[in-house]
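S.K.: Generate a structure from the sequence data that follows.
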Amino acid sequence: MTGSRPLVVVGDALLDVDLVGTASRLTPDAPVPVVEDVETRERPGGAALAAVIAAAQTSRPVVLIAPMDDDDGADRLRALLAGRVRLVEIPATGGTAVKQRVRVGDHSVVRIDSGAPTATLGALPDEARSVLRDAAAVLVADYGRGTTASPQVREALADAGGPIVWDPHPRGADPVPSTRLVTPNGAEAARVAPVDAAGDGLAAVGARAEALIRHWGVGAVSVTLGSRGALLSYGEGAPMVVPAVPVTGGDPCGAGDSFAAAAALLLADGAVTGEAVAGAVAAASAFVGRGGAAAWDATRRDAPAPNVIAEPGVDSVIARVRAAGGTVVATGGCFDLIHPGHVATLRAARGLGDCLVVCINSDDSVRRLKGPSRPLVTAADRARVLEALEFVDAVVVFEEDTPAEVLDRLRPDVWAKGGDYAGADLPEAAVLRTWGGQAVVLPYLDGHSTTALVERSRT
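M.R.: Predicted structure coming up:
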């Protein structure tokens, strides 16, 4: 349960700029692409991105304490933060750090950084000390510009009222000893704590996490491993490994900020460290699936949400396939107690195109259709089993009695159903026709049904 005490984010606020265009030729004087039709997209970066990500996930107040210069970049950053987080500024000089990525589609061509490598900080405002003492949790987002090395900042962090999550930087300061959880990525952990074990296997990562705990004197270290999830160590005993939900496509930029923000919010709400890391892995996967940092503004709490719960990656899966001119296939059903008939139908459906989205009825929807004793398996667990099948690319849970609404949102090219519909018009066919989609029937593997399995188990 959230409360009125704030989540406080401390660190270096950056301005991120994406220059997104198209490229179809190289320059005559060098083997580099000519980027045309460029669109400029600005967003908060660094600690500022972590703060807006956190604010989008909670009703708890979010306060950002960050050095701010008096220049055009700072003014643009203040405008992006306005109405999202409360900003407590530390006076600073050295220019606002601006990171510009030139991108063609989903690929970065070059990044251009400006602003001094380090900022010169003024006095820490009393307001900053006050909000830190009142914090439900603190997230330190270190981007190597000197904020976390400031003695006055470190003194204020030592008096913080809640647990501290520290997202480190190779050029940053060591976490304060009272830190509950430090969240380096694999490369950062390897640079700070080289150990005898080579490579990036779990044994080597675990050894580095233990070495970091000894080196920093902190409570726990969670090494984030990208698509592999995260490893959590308390310095002794077997580490906990949290696998990530597979995500197709998406921009991983900002995933570390999303992970750290989610962990800090969960600790603020009373979660233990292991629960916080597990929730943070899921949140980071969902963040990447929604488009990553490039889609930061699409996840605001006040934005209208569709009446559909989509697992991470469904939109990026569809966008990727359509961008390549492929065919999007969808199928649906309750999928309660998945059996060989389901597997055969799903495999056949995937063969009709370039991706398969499975739309499943929510628990309430199944109860209305099948009776009060169903479903036997919750929607979350049904979705997890389906996602584990190699021929399923994404899963969507819908609340209605029919998938008409979710189909209208996803607009697949093909809607495939297994069963005895041959020769009859599928109920969803009319919806598909509105955008030129095709409903088809697949052969059904006879002798397999969940209802029959349930009846046999009762005899």
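S.K.: Only C-alpha atoms from now on, for both contacts and neighbour counts.
M.R.: Noted.
S.K.: got a list of contacts for stretch 401-414?
M.R.: Under the contact criterion Cα atoms under 8 Å, 6 or more residues apart in numbering, stretch 401-414 has outside partners 308, 327-330, 332, 352, 359, 361, 365-366, 368-369, 398, 428, 431-432, 435-440.
S.K.: ends of stretch 396-408, how far apart?
M.R.: 13 Å (Cα to Cα, to the nearest Å).
S.K.: another one to check against the first:
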Amino acid sequence: MDGMRPTGDRRHGRRIAVVGDVLLDVDLLGRADRLSPDAPVPVVSVERSVGRAGGAGLVATLLARDGVDVVLVTALGDDDRVGELRAALDAVAALPGAGSISVVAGPAGAPTPVKTRVRGDGHAIVRIDEGCEPPGAPTITADMLDALDEVDAVVVADYGRGVAADPRLRDALDRVGGRIPVVWDPHRNGSPPVRAAAVVTPNRSEAFALADGLVDDGASVFDDLAGVDTVAAALLESWGCEAVLVTLGAKGALLRSRDRVAAQVPHLVSATPSDGTDPCGAGDRLAATVASELAAGEPLGDAVAAGVAAAARFVASGGVASLDRPANTSPLRGDSADALAVAHATRERGGVVVATGGCFDLLHAGHARTLAAARALGDCLIVCVNSDDSVRRLKGPERPIMAEDDRSDLLQALECVDAVVVFEEDTPEAVLRRIRPDVWVKGGDYVAADLPETGVIAAWGGRTVTVPYHPGRSSTRLAGALARVG
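M.R.: Down below sits the predicted model:
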């Protein structure tokens, strides 16, 4: 669900352990439309606060949202904030279609680390860290070690707080790495990966910091892919692991492996260009996907390609912000998670969310012109599509001609469409309350004042507009012509 759609096929029945340090991430979201009178700093009027599990908890969140059962092996404090952390994990596991999250934890010996980001009008203003200094050594329990024997893969999310440094846990990871894939996401202040790691996934800055003293400080090392490859090869040799994957943001990732062919020629995996501006969590998304693919038996190259693609989609959908979902709401269908993520990401950038809807039973030129005109009214276009049952109620038992999945695929293939969501009701009022578009668009054969959606849209200050109608073009007319041909 990349950032909210599952990446690749669901891996039903598989369990993945996430080992590492858990944080509590808090976003304070609001408006910033004035400066403080006593200092030249913005005043943020906080409208809502969103808490989620961070660090290893974010990896567990992403995997569970993919439908994977997760065992989170970590250390937790005994302060009040740990309750928020557990509640955030429980809320993820309770989502429709999500996998379970079992927490196996020893005492951290320190308060829960909290990272709070203050965002105004979609822009980050400041991050406040509480209790994030390296603590004393956490306590590793026998239950934590035993949990590694009952999984199909392991992701180590090392945030430098001591869980991945424990000798007994490292021995256990080295042991299980002989039979299942271990994906290690390192931290510059963390511990080196175990030799049994199938792949280690530093980002570029982490890779260069971790390779300090292993390579010459030549300018080329910092400026080109050959330099990244030099660093990856040095880390591969130093760590003794099976592969090193250096992530390069929008450029994708570079893979160095012990495989004989790859060892001579590094493998560059390109990423799909993205307009996303918040890369927070992209590395966690990549590591989670790579582990899931490896657990399913995919070869390393294919798993890495899937991970890079998943990370790019995650950033494009708004990053960690795309994980926020309204509480107590039923799930939508189709690519509903994408629709919610697209709307959220557009608002975070200060853009205008446009939506339109219909049956789209046989896509024709009139539809295409209406959709293009709608997209021109804002910064994203979300299309709400009647389900098959809804079309039958509206148009009779012989409709639709094309199933909802095919209609959705055709719409999504249009350049002007950013997301598609299927709804079951006769009108899209419920889905509109979820997406909350700024503009609702219908063809000129409708009168805005007569539409039931107009009042719904107006409730949050949105507006309903009509765009030119193209006479002589309709699904019903086209279906009749096809019947005569047949």
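S.K.: Could I get the TM-score for this pair?
M.R.: Put the two chains on top of each other and the TM-score (TM-score structural alignment, normalised by the length of the first structure) is 0.75; 441 aligned residues with a Cα RMSD of 4.6 Å.
S.K.: Filter the contacts of stretch 401-414 of the first structure down to the buried ones, PyMOL style.
M.R.: Buried subset of those, written as a PyMOL selection, criterion 16 or more other Cα atoms under 10 Å:
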select buried, resi 308+327+328+329+330+332+352+359+361+365+366+398+428+431+432+437+438+439+440
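S.K.: Mind checking which of the contacts of stretch 401-414 of the first structure land in strands?
M.R.: Using DSSP state E to define strands, the subset of the contacts of stretch 401-414 of the first structure located there is 308, 328-330, 332, 359, 361, 398, 438-440.
S.K.: closest to D174 of the first structure among these?
M.R.: Distance ranking of these against D174 of the first structure, using Cα to Cα, places V308 first at 43.1 Å.
S.K.: which one in the second structure is aligned with that closest one?
M.R.: Using TM-score structural alignment, the equivalent of V308 of the first structure in the second structure is G334.
S.K.: sorry, back to before: what two of the ones in strands among the contacts of stretch 401-414 of the first structure have the greatest distance between them?
M.R.: The widest separation within those (Cα to Cα) is 23.5 Å, between V308 and V440.
S.K.: Now the lengthiest helix in the second structure on the first structure. Mean distance?
M.R.: Identified as the longest helix of the second structure according to DSSP state H is helix 300-316. Compared with the first structure after fitting, helix 300-316 of the second structure has a mean deviation of 3.8 Å; criterion: mean Cα distance after the TM-score superposition for the first structure.
S.K.: Return the set of buried residues in that helix.
M.R.: By neighbour count on 16+ other Cα under 10 Å, the buried set for helix 300-316 of the second structure is 300-301, 303-316.
S.K.: give the contact list for the counterpart of G122 of the second structure in the first structure.
M.R.: If you follow G122 of the second structure across to the first structure using TM-score structural alignment, you land on D106. The neighbours of D106 of the first structure, taking Cα under 8 Å, 6+ apart as the test, are D251.
S.K.: now D106 of the first structure: how far from D251 of the first structure?
M.R.: To D251 of the first structure, D106 of the first structure is 7 Å away according to Cα to Cα.
S.K.: Helix or strand: which one has the counterpart of L266 of the first structure in the second structure?
M.R.: When the second structure is aligned by TM-score structural alignment, L266 of the first structure is paired with E293. Assigned by DSSP states H and E, E293 of the second structure belongs to helix 282-295.
S.K.: Mean per-residue distance, that helix versus the first structure.
M.R.: Looks like 2.3 Å for helix 282-295 of the second structure (mean Cα distance after the TM-score superposition for the first structure).
S.K.: who touches that helix?
M.R.: With Cα under 8 Å, 6+ apart as the criterion, helix 282-295 of the second structure contacts 7, 11, 14, 16, 58-59, 62-63, 152-155, 157, 180-185, 201, 203, 247, 300, 302-304, 306-308, 310-312, 314-315, 319.
S.K.: Stretch 377-386 of the first structure too?
M.R.: 335-337, 360-363, 392, 395-397.
S.K.: cutoff 6 Å now
M.R.: Residues outside stretch 377-386 of the first structure that contact it (Cα atoms under 6 Å, 6 or more residues apart in numbering): 336, 362-363.
S.K.: Would you mark the buried spots in it?
M.R.: Within stretch 377-386 of the first structure, judged by 16+ other Cα under 10 Å, the buried ones are 379, 382-383, 386.
S.K.: Let me have these in a markdown table, adding distance to R171 of the first structure and secondary structure as columns.
M.R.: Listed next are these as a markdown table, based on distance: Cα to Cα, whole Å; DSSP: H, G, I helix; E, B strand; the rest coil:
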| residue | distance to R171 of the first structure | secondary structure |
| --- | --- | --- |
| A379 | 45 | helix |
| R382 | 44 | helix |
| A383 | 41 | helix |
| L386 | 43 | helix |
